[in-house]
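[1] Dropping the sequence and predicted coords here.
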Amino acid sequence: MTDLADLEVQVLKGVGASLAQRLAKLGIVSLQDLLFHLPHRYEDRTRVRPIGSLNVGDTAVVEGQVLVCEMVLGRRRSLQVTIRDDTGFLVLRFFHFNAAQKRHLEESTRIRCFGEIRPGRAGLEFYHPEYELEPKPLGAPGTETLTPVYPLTEGIQQPRLRTLCYQALDWLQRYPVREWLPDWLLQQYQLPPINDALRLVHVPPASANTVQLMDGQHPAQQRLVMEELLAHHLSLLHLRQQVRSMRALPLKRPGPLAEAFLEQLPFTLTGAQRRVADEIATDLGQPLPMLRLVQGDVGSGKTVIAALASLQAVHSGAQVALMAPTEILAEQHWQNFQQWFAPLGIEMAWLSGKVKGRTRQSTLAAIEGGQAQVIIGTHAIFQDDVRFDRLALAIIDEQHRFGVHQRLALRDKGHAGGLVPHQLIMTATPIPRTLAMSAYADLDTSVIDELPPGRKPIETIAVPDSRRAEILQRVRSACSEGRQAYWVCTLIEESETLQAQAAEAAALELAAALPELTVGLVHGRLKAAEKADIMARFKAGAVDVLVATTVIEVGVDVPDASLIIIENPERLGLAQLHQLRGRVGRGHAASFCVLLFHPPLSQNGKARLQVLRDSQDGFTIAEKDLEIRGPGEVLGTRQTGLLQFRIAEFERDQGWIEEIREQAPKLMDDAVRVEALIRRWLGDRVRYGDV
C-alpha cells in the first residue's frame, strides 16, 4: 500500500527541485508532511466590502474594475494598479512583479482582492494583495468557506501553498494516512478519524462552525491538537525510556563527608531541603541514571542541595560537572563550592570560554586524568576537547537557558564503560505545573517549597519615571544607613552592546546625582575578571550602588543589599522581574523593590506589575506569566524547540495535558505506534536518547 510519508512533494504538479528545497525549510519533504503543515488561522473572505467603507488597518475582500495599471518609479520601482467600485477607488501596489502580471491587469478587468489597508501616496492601498481575475460570484458553490492561512518561508506565498495542499488532498482520497491513535482512545474522547480531520482543517466546508474554527475549538482541530500534544509527550517519555535503559554508577551516601560539610554551614537545612536531598540521594544510589528536576523559588537553597549531591559522587570516587548559563552565575557557584569543599580536601576545576592557552590545557588534563573531582563552568563544559575520567553526575542550573540537546550532549560526556551520568536539573524559575508536565515529561520533579527562616518579604512598589528624583533620594537615604542598592537597566533589544550603553549612561547619571556614594557598573560586555572584581567589591560593601543589566538576574547573593530599582519593568516577563527582585531580602533589613515604569502603561502592563506587588510566590507569578506571555517566553526560546507546535496552542489547549499524561504511558509498549506518531509530528527535531 502506498504511504504518503514515502511520496516526495515533487510528485505534485508544479513542484520542481527549487520549490522542493524551499518547502524543505518548512519541514515539508513528503506529501504527509504537507498535509500535516496545518493552518495556524483562518480568514473570512466570504463577504465583499465596499471600498468606500474601508479604514487603515482593515483586512478585507474588495471587488472592482481595473481603471489603470502602470509602472511607477520612485525610491523603489512598483506596479500601481488603481481599481474602483461604486463607492470609491483603491490602489494595489506590487514591488515584485513581472510583464505577464502587468499584461493580465489590463483596463476594465474585473478583480477580487484581499489584503490589509495601508495609507499610501495615492490614498488607501493594498501592498501585494492576493487577487483573482474575473472571479466567480461570492455565494457560488465553493466560495463560502473560510480561507486557511499557513506558516510560510521565503519564496512561497499563501496561494501557492494552498494549491499544493489541495493537490495533496486529492492524493489523500486514494491513499489515506494511517490512523495511529488506538480505537479505545478515539472512542473515549469522541475524536473524528484522522483523514476526516485533515480534510476539514485544510478546506473547511461551508457548513462548518466558523466560530469554532476561528477559535481553534472545532472537533477536527482538537483531534489534531490531541495527537500533536500526545506525540510531544511520547517523545519525552521515549527519551526517558532510552536513558533509563542505560546504566549509571550507583553512588554511595557520603556519611561523614556530608556531616563535615553540614557542620561548617552557618545555617541548618529546612525541612524541604532535607526532603529533596533525600529524594536525590535515593535516586543516586540506583544503577539507573537519575533524571530529576529541582524547582525552588529565589533563595530557597538549591545550591546546597547540589553540593550534597556532588559529595555523593566524590565519595564514590567519581566526578561531578556543574554547568550554569552565564559567567556570573557559574562564578557564584565556583565561589560557594570552593568555600565549602576546599576545607574537605576536594579538588575542583573551573572551565569557561574565557579560560585559554596553558591554563585551559592544564585544566583539561586535570579533568581527563581524574584529579579534578568537581568541575564548574559554563556551556564550555560540552566542548569536544573536554574529556572526563569518570563523570557520574551532571548538574545543570537554570535548565531553561539551555535546551534538551545540550543536556543530552553533557550526558554523552560520561558515556564511558557503558555508563551514563546521573542528571540533576535545577531552576529558580518556577515552572507552572501544566508546562512542567509538557516540557519536562522525561524528568522526575522535586520542589523546595519552603524558604529559609529569616527571609523577609520584599515590599514592591510601582512608580512612574517622572518621580526619578524621589527614587534617587531613596537610594541616598538607604545607603547613608549602611545598606546597598541595585539599579537595573533593561532595553527592548537583546543587544549586549545597547544594554551596556544604557547601563553606562545610568551609572554616570547616578554618580553625578549621588557624588557621596560609590557607584559600580556590571554588564555582559565586561571581561570576566572585571565583573568578578566589581561583584567582590559590592559584596564587601566597598560599592554602594551597583548599576547592572539583567546579568544579575540569578546567582548574586549580597545580604546588605536591601533596595533594587528596576527601570522599564514593563519590558520584562514577570518571572524575570521576580528573579531580579530576589537579589534583595537576603539580610536582616526590610527590603524594597521599585518598579520604575515609563507611562502610559497598557491595561496588560498594569495587570502584570500588580501581580508582582500582590505576590511573593514564584509559582503564582509563573502561572500568571504563562497566561500573559505563553510558554515560549516562560521557558526561554532554547527549551521550546519542544513546544513549537503546528496546531496546538499551549494556553488554549492545556486542558489536554493532564489527560495525555494519564493516557500516554498506556501506548509506550507499542514501539511502532510511538515511533510513527513522533516521526509524524516532530520529524527530526528531537534526538531520542541515542548516543
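    In hand now; what should we look at?

[2] Only C-alpha atoms from now on, for both contacts and neighbour counts.
    Will do.

[3] All the helices of the stretch 101-250 of the chain, in order from the start?
    Taking DSSP state H, counting those that start in this stretch, the helices of the stretch 101-250 of the chain run over residues 158-174, 183-188, 194-202, 210-215, 219-244.

[4] Dump these to TSV, plus mean neighbour count.
    Shown next, in TSV, are those (neighbours: other CA atoms under 10 Å):
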stretch	mean neighbour count
helix 158-174	16
helix 183-188	10
helix 194-202	19
helix 210-215	15
helix 219-244	22
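
[5] The stretch 251-400 of the chain: helices as residue ranges?
    256-264, 271-284, 302-315, 327-341, 357-369.

[6] what is the orientation angle of the second one with helix 302-315?
    Here helix 271-284 runs at 30 degrees with respect to helix 302-315, directions being taken by axes from the mean of the first three to the mean of the last three CA atoms, to 10 degrees.

[7] Just send the helices of the stretch 101-250 of the chain back as TSV, with distance to Asp6 too.
    Formatted as TSV, the helices of the stretch 101-250 of the chain follow (distance: least, CA to CA, whole Å):
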stretch	distance to Asp6
helix 158-174	13
helix 183-188	25
helix 194-202	17
helix 210-215	30
helix 219-244	20
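
[8] who wins for proximity to Ala436 among those?
    helix 219-244 (11.2 Å; CA to CA).

[9] Where does Glu459 sit, in terms of helix or strand?
    strand 458-464 (DSSP states H and E).

[10] try this one side by side with the last:
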Amino acid sequence: MKQPRSNPAAEAFRVEAAPASVDAGLAAVGSLPGVGPALVERLARIGIVQLQDLWFHLPLRYEDRTRLTPIAELSIGASAQVLARVDGVERGFRFRPQLRVALVDDSRATLTLRFFHFQRSQAEQFVPGARVLCFGDVRMGQHGAEIVHPQYRILRGDAPADLGERLTSIYPSTEGITPLRMAGIVERALARLPEAAALELLPPALLKELGMASLRESLLTAHRPPPDADVAALLAGTHPAQRRLAFEELLAHHLGLKRLRAQVRSRRAPALSGSGELRTRLRTSLPFALTAAQSRVATEVEHDLAQSTPMLRLVQGDVGSGKTVVAALAALAAAESGWQTALVAPTELLAEQHWRTLGAWMRPLGIEPVWLSGKVQGRARERARGAVAAGAPIVIGTHALIQQGIEFQRLGLAIIDEQHRFGVHQRLTLSEKGREGVVPHQLVLTATPIPRTLAMAAYADLDVSVIDELPPGRTPVQTVAIANSRRAEIIERIRAACAQGRQAYWVCTLIEESEQLEAQAAEVAFAELSTALPELRIGLVHGRLKAKEKQAAMEAFKAGETRLLVATTVIEVGVDVPEASLMVIENVERLGLAQLHQLRGRVGRGSEASTCVLLYQPPLSAQARARLAVMRETNDGFRIAEKDLELRGPGEVLGTRQTGAVEFRVADLVRDAALLPLVHRIGEHLSAQDAEAARRIVARWVGSAVHYAGA
C-alpha cells in the first residue's frame, strides 16, 4: 500500500496555521462529522491529521461500475460488473465449507460465484431465478469463469440495477478502516474543498502556460472521475489530472530539499585547506596511481573543503572505483588544518574494513584512526570516547558515532559511506556535533550508482560527483545464471578452481534455516560444502558472529589460508580480496539488481579472469528473469541502477524503510521523470519570485505526515 512517507526537507517548513479563508485544509480531521477520537487515532497512523491530508489521499485504483458486461464477454484477470439470474446453488463441505452460485444471463453463458466464508442466511438469499448484480475480479475456475467473494446485491423483482454514474474510487486504508469507510471520510473532506482561487498556490498564468488544470479541478477528477474518463490512463497514473498533482508534489519535494540545503549552507564551516603535505605523502606512498576520475573528484572535494560554506557533496562510484582514497585525502585536508573527521559506515564489517585500510595508509603519516562501534564496550569504549573528545584526527565507526554521549573536540568533516543505508536525519544529527559555532562539511559516498533521475529528485540538497572510471587492470566479471538443480556441478567447479590456487565466495541470503523461505542458510551451506569438499579449508562469515570471529574468518581468507568463504550478504560492501575470482550467489531471485551487483563486485578485483554464478530456484518470475538478464548482459553499475529503478521503484532502490527517503503519494520517479526539468525550472522561479508560495506548497504536500522513518 502506497502511503506518504517522510520528507527530509519537512523540518525546514514548519508553518503556522494560515487563516481559514486562505487554507481550510489545516483544519483537524476530527472536525468532520462522524470522525471521533478513535478514528482520528487510526487516521494519524497513516499520516492523516488535517483535512488537506484527506484531499491528497488519492484512490489506489478505480472500479468501473457504470456499465454491465455480458458473461460471454468476460475477460479472465479483469474486473467486471454482471447482472444475471441464479441458475443453481451448491453448498459443499468436503474440504472446507464453500458456497457456489451459478449465474446465467441473456448471453446464455455461466458465471460461478464462490464463497468460502458465508452465513446460512446469506446462502438462503440465492434462490433460483433471483436477480443478482455483482462485481469482482474474474478468474478461471474448474467450471469456467468465476468470481471469488464478489460484492453483490440481490435485486427485488424487476427493480432497476441503479448503476453508478462515475468510476468508483478504492482508497488505501489501514487497520480498523475499510476502503468503503475511507471513501466516505474522503467524500466529507472534499465537501470542504475551497474554490479554485482560494486553493491554488501556483500562479494562474503559469498554469495556463503549462496547459495544466487548477488544483481543485485535478483533485476532484482524481477522486471522482467521470464515466467518460480514460480508465487506462487513470490506472497508469498518466491522466492529466494525476500529472498535475504529480508535478506539484515533485515541486514540493524539490523546493523542500533546496530549502534544507540553503539552511545548512547558511551556517559557517571551517575552511580546511591545509598545507597539502600529508596528502602529497599519501599519494606518493600508495602502491597505485589515482585514476583521472579519482583526481578530478578529489579536486572538487578539496575545493569545497577550502570554503567556509559547508560542503554538501555526494560522491558516486561503481564497485571498486576507489572512493576510499578520495575520502582519505579529504580527511587529511581536515587533519592538516587541525580539525577532526568522522567516517560513518552502516555495518561493523564495512566500518572495520575502512579502519584497517585507512590505518595502513595513515600510520606512516603519524595518524592513528580511532575505532568506535556499538560492539566496542567497557574500557575500550571509554578510551575511544576519550580519544575522540581529545581531538583524534580520524574517527571511524558505525551509527554509534551519531549517538549522544560521543563528543568531538573539533569536528570539521563528516564522511557518510553508503548513504542509502542512512537517513538524512542521521546525516544532519552528525552535523550537529560540530563545535565553536560551526558545522562540519559533509561528504557522502555510495557504491550504489543512483540513476540521474533519482539523484535529481532524492538528493537535491547535495552536489554530485561521479567517479566514472575503474582502476586499470580490472577485468570484467563473466556472469552466468544456473538452476539450483545443477548445484553439484557448481561444487565441482569450485573444487577445480581452488585446486588451481584460486579462491571463491559462496553467498547465502539467510543465516539460519527457515521453513518459510526456500533459501539455503549460510550455516547449512557451510556444513554441506565442508562435507562435499573435505580437502578444502572453508570459512564462515555472517552477521551474528562475534566481531573477533568474523574478523578472524576474513583475515584467514585474505591470507589465503581458507580457499572458500561461505557468507551472507554482510560481504556486500567493503571486502577486498584480489585473489578471489569465483563467486556463487544462492537464491538470486530474492535479491535486487543493486545488491547482486554489489556482491558481484567482490570478485574481479585482481588481474585473474573472474566468474559470478547466479544460482536460482525455478520457476522464475518475469521480473526475476529480467534481473538475471541484465546481470548477464552488463557490468555497468549505472545501467544496472537504471534497470533496478525501473523494475523495483525508487523506494526499494533507496531503501526507503531505513533511509527516511520520501515515498510519493502521486508522483512516480520513473513514470514522471519527464516532469523533473520543468520542476527544477519552476522551482527556481518560485524560490526567487514567491518564497511564501514555495513555503506553503511544501507544507501542503508534506503536511502532517512529517516524520523520519526509523527515527
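    Great, that's in hand. Everything numeric in this text was worked out from a predicted model, so none of it was measured.

[11] TM-score of the superposition?
    Once superposed, chain against chain, the TM-score is 0.90 (TM-score structural alignment, normalised by the length of structure 1); 680 aligned residues with a CA RMSD of 3.4 Å.

[12] Matching Val29 of structure 1 against structure 2, which residue comes up?
    The equivalent of Val29 of structure 1 in structure 2 is Val49 (alignment by TM-score structural alignment).

[13] For burial, what's the neighbour tally of its match?
    22 (other CA atoms under 10 Å).

[14] Isn't it up against Gly25?
    No: contact status for Val49 of structure 2 versus Gly25: not in contact, 10.2 Å apart, counting by CA atoms under 8 Å.

[15] Would you point to the one among the helices of the stretch 251-400 of structure 1 that's packed deepest?
    helix 302-315 (a mean of 22; mean count of other CA atoms under 10 Å).

[16] What range does that one cover in structure 2?
    Going by TM-score structural alignment, helix 302-315 of structure 1 sits over residues 323-336 in structure 2.

[17] what does the matching stretch rub up against?
    Residues outside stretch 323-336 of structure 2 that contact it (CA atoms under 8 Å, 6 or more residues apart in numbering): 272-279, 282, 294, 297-298, 301-302, 305, 315-317, 340-341, 354, 358, 393-394, 412-413, 415, 443, 445, 467.

[18] And stretch 669-686 of structure 1, what's buried?
    Of all the residues in stretch 669-686 of structure 1, those buried under the rule 16 or more other CA atoms under 10 Å are Arg673, Val674, Glu675, Leu677, Ile678, Arg679, Arg680, Trp681, Leu682, Val686.

[19] which residues sit in contact with the last one?
    When the contact criterion is CA under 8 Å, 6+ apart, the partners of Val686 of structure 1 are Ser235, His405, Leu642.

[20] Report the secondary structure state of it.
    coil (DSSP: H, G, I helix; E, B strand; the rest coil).

[21] do the third one as well
    What three-state DSSP gives for Glu675 of structure 1 is helix.

[22] Looking for the alignment partner of it in structure 2.
    By TM-score structural alignment, Glu675 of structure 1 lines up with Arg695.

[23] What of Asp170 of structure 1?
    So Asp170 of structure 1 corresponds to Ala191, using TM-score structural alignment.

[24] Pro453 of structure 1 now?
    By TM-score structural alignment, Pro453 of structure 1 lines up with Pro472 in structure 2.

[25] Next: Ala20 of structure 1.
    Aligning on TM-score structural alignment places Ala20 of structure 1 opposite Val40 in structure 2.

[26] Cross-check the contact I'm expecting between that match and Val29.
    Yes: Val40 of structure 2 is within contact range of Val29, at 6.8 Å (criterion: CA under 8 Å).

[27] which one of these two has more residues nearby?
    Per other CA under 10 Å, whichever of Val40 of structure 2 and Val29 has more neighbours is Val29, with 24 against 17.
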